[in-house]
Structures are given as structure tokens and as C-alpha cells.
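# coordinates only, sequence not included:
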């Protein structure tokens, strides 16, 4: 027999989050603490160490680009941190955030 819980519902993060989601969240936090260049360098290192993450590189780099514009305001300031990681995905994230 099933019984209803009398406790309140809570939002729990899934224990088994996808590696790319964990990486994206870690790099977004790093961007806030340091700078986009550091986060992009670590993105490149992560995709080199774990090639399975390479297919997510572009979407993570775009997210970093959008976050850089939120942090630094003007797109030209955010664009200054661009690195040759995942082609032009960081730049397209910067452009999309304008």
C-alpha cells in the first residue's frame, strides 16, 4: 500500500547529472569568480581530457559568452576574452546576449 508523504516538496538536484551539465555549471561559476578567459581555457582542457564532452563544447562556450556579456556589460569587453575554443561559439554567445 502506498501512503502520501506529509512533508513538503523540495527541489532536489538529480544525483547523476550529465557530465556536460556539471562542467557547464562549474565553468559558469568560474567565469563569475575569475574571468571568461580562464573558463574557456578550462573548457578546452576538459574537452581534451574527455573527448566525449567535445560534442557539448559549442553549447557550453555559447553559455559562457552570454554570461560574459551579463558580467561585463558591453559586448566588446566580453569579446576581448575570446579564445579559439569550439570555433566561434563564445563569440556567437556574446552576440546573442546583446
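Thanks, I have the structure now. Being a predicted model, the structure only gives us computed values, none of them experimental.

# hey, let's count contacts and neighbours off CA atoms from now on
Fine.

# Count residues in the vicinity of residue 24, would you?
20 (other C-alpha atoms under 10 Å).

# My guess is it contacts residue 60. True?
Yes - the pair residue 24 / residue 60 is scored as a contact, 5.7 Å apart, by C-alpha atoms under 8 Å.

# hey, where'd the helices end up in this protein?
19-33, 36-49, 57-72, 75-79, 89-96 (DSSP state H).

# Put this next to the previous one:
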């Protein structure tokens, strides 16, 4: 189980980077699986850390949170649509998304 150990709050830049990584997860995972020859060992390890961290965080999430990840980052849906589909308020989606981003940040830091 991933524990949230990050002491500082996520900055706008942290959020932007984490969301970018989540959006590109499937592409990163595919490329990571078939390592390009031009990638250095360090770059390959960094991509692996991101891919494995996202996968670990996703697996730790509830089914509700997994749906938020799928709809927000992989299907790129609007918050209003996500809230309607999941039957909650937009503010609830935003709060859960911050929890998810913290889990992802910690999973990436701890791997």
C-alpha cells in the first residue's frame, strides 16, 4: 500500500507534470516495454520509474478513483461529464483527483 509521505503540497508545476505523465502513460508503457536503442540506461530507468509508479498508484486506487483516472487522463473527458457519469459533484472529482496525484507522486518517488 502506498502511503502519502510527501510533506510539501503539490505545486502547480508538479500537478502539470504529473497530469502530463498520466496522460502519456500508455504511450510510455508501450515504448518502455520495447526499449529504443538510443535510450541511455538512466533515461530508461526514469521512464520505468514513471510507468511502474503510475501502475502501482492505479492499482492502489478504488474502482471509483480508477474511473476518474481513465476518464480524466486516458479518455480526456470534461469534469462535468465525469461528475455526471459517476453521479457526484465536480468538486468531489477535483478532490479525488488531487488525492490520486499525490498517490502517483509518492509512488514515483518511492520506486
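Thanks, I have it. Nothing here was measured: the structure is a model prediction, and the numbers come from that model.

# Now the TM-score, please.
Between these two chains, after superposing, the TM-score reads 0.31 (TM-score structural alignment, normalised by the length of structure 1); 51 aligned residues with a C-alpha RMSD of 4.2 Å.

# which secondary structure element contains residue 98 of structure 2?
Per DSSP states H and E, residue 98 of structure 2 falls inside helix 90-110.

# for that helix, packing partners?
Helices and strands touching helix 90-110 of structure 2, by 3 or more C-alpha pairs under 8 Å, 6 or more residues apart in numbering; DSSP states H and E, are helix 12-23, helix 41-60, helix 63-69, helix 79-86.

# right, and residue 67 of structure 1 touches residue 29 too?
No - under the criterion of C-alpha under 8 Å, residue 67 of structure 1 is not in contact with residue 29, lying 9.7 Å apart.

# okay, the two: which has more neighbours?
Neighbours per residue (other C-alpha under 10 Å) separate residue 67 of structure 1 from residue 29, with residue 67 holding more: 22 against 15.

# tell me the contacts of that one?
28, 31 (C-alpha atoms under 8 Å, 6 or more residues apart in numbering).

# buried stuff in stretch 45-64 of structure 2?
Buried residues in stretch 45-64 of structure 2, counted by 16 or more other C-alpha atoms under 10 Å: 47-58, 60-61.

# ok, and for stretch 96-106 of structure 2, which residues are buried?
97, 100-106.

# export those residues to CSV and tack on distance to residue 20 of structure 2?
Listed next are the buried residues of stretch 96-106 of structure 2 as CSV, based on distance: C-alpha to C-alpha, whole Å:
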residue, distance to residue 20 of structure 2
97, 14
100, 14
101, 11
102, 14
103, 15
104, 12
105, 12
106, 16
